[in-house]
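Q: Sequence and predicted structure are below.
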Amino acid sequence: MDTNRTVDSPATVGLRGRCPRCGEGHLFKGYLSFRPACEVCGLDYRFIDSADGPAFFVMSIVGIVVVALAMWVEFAYEPPMWVHAALWVPLSVGLSLILVRPLKGMMAALQYSNKAQEGRFR
């Protein structure tokens, strides 16, 4: 077995929050903080720089879902404005918290598998 490649795809490994090299070690030490290194294979996680990528995808996904549902509820039931606030604010926060960790892990795993580096001018 090649120790540089995991059996699963980088997206799957990242969504599970596992090491992008071995697929077994944990990627996170808290909810969103990366561990210093993999406890199984020793891969140093200092190369990971997901920046705002996961936040962009979370905002896009949550925004599309919440706006579509809010429009459907508005046109179908015409509820008062407080109902919209009571429904969509908690849904937006909840979906964001659910999605940000797996998407951050997926971005880190894809960064590793594609050997992404900081852009440089020549």
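A: Perfect, thanks for sending it. Here the structure is a predicted model, which means the values were calculated and not measured.
Q: Could you use CA atoms for every contact and neighbour count after this?
A: OK.
Q: so where do the helices sit in the chain?
A: 10-16, 53-77, 81-113 (DSSP state H).
Q: so which of these gets nearest Pro36?
A: Pro36 lies closest to helix 81-113 among the helices of the chain, at 13.3 Å (C-alpha to C-alpha).
Q: So which bits of that closest one are buried?
A: 92, 95-96, 99-113 (16 or more other C-alpha atoms under 10 Å).
Q: rewinding a little: can you redo the helices of the chain as TSV with distance to Asp44?
A: TSV is the format used below for the helices of the chain (distance: least, C-alpha to C-alpha, whole Å):
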stretch	distance to Asp44
helix 10-16	16
helix 53-77	21
helix 81-113	11
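Q: then this one, side by side with the first:
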Amino acid sequence: MTDQTLCADTDRPTWPAVLTGFRGRCPNCGQGRLLHSYLKVNDQCSECGEEYLHHRADDGPAYLTILLVGHLMAPLLLVVFETWRPAPMTLFSIFALGCVSLSLYLLPRLKGMVVAYQWARRMHGFDKSR
């Protein structure tokens, strides 16, 4: 391992940054807001000045949201259907509302996690030493 790799691992720990990104905060200082609207990433942190222009979240947060919502709701749908046998419209209404609500809740948080992960791993221009 090179000295630069050791510095990169100790300087920016991944999990704390990802958890801070989930909360929608700056992965560098933990204070400034990462998003300025529902899914728009700020150009830089209002507290520490860290630039976010380098992020490449693209479709990653949407993919992760679909993955999580599908893996949570599909088994739940099966259990509810097998246990209570609700009317089809009742089942559809409850699970449609649940899927939409969970997706709207997770999407900005997962976007914050993806941007924070890129920052922690020094991806896409977040590495100042290059």
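A: Thanks, I have it. Here the structure is a predicted model, which is why all the values come from computation and not from measurement.
Q: between the helices of structure 1, which gets nearest to Asn4 of structure 1?
A: Nearest to Asn4 of structure 1, of the helices of structure 1 and by C-alpha to C-alpha, is helix 81-113 at 9.4 Å.
Q: can you name the residues of structure 2 that that closest one overlays?
A: Using TM-score structural alignment, the residues of structure 2 aligned to helix 81-113 of structure 1 are 88-120.
Q: The matching stretch vs structure 1 - mean distance after superposition?
A: Stretch 88-120 of structure 2 differs from its equivalent in structure 1 by a mean of 0.6 Å after superposition (mean C-alpha distance after the TM-score superposition for structure 1).
Q: now the residue opposite Gln31 of structure 2 in structure 1 once aligned: how far from Val40 of structure 1?
A: Aligned by TM-score structural alignment, Gln31 of structure 2 pairs with Glu24 of structure 1. Per C-alpha to C-alpha, to the nearest Å, Glu24 of structure 1 is found 7 Å from Val40 of structure 1.
Q: and if you look at Ala11 of structure 1?
A: 19 Å.
Q: Neighbour count: the two, which is higher?
A: Ala11 (19 against 13; other C-alpha atoms under 10 Å).
Q: Quick one: residues contacting the more buried one.
A: Counting by C-alpha atoms under 8 Å, 6 or more residues apart in numbering, Ala11 of structure 1 makes contact with 106-107, 109-110.
Q: residue nearest the centroid of structure 2?
A: Leu110 (1.4 Å; C-alpha atoms, centre = their mean).
Q: list the contacts for that residue?
A: Counting by C-alpha under 8 Å, 6+ apart, the residues that Leu110 of structure 2 touches are 21-22, 61, 64-65.
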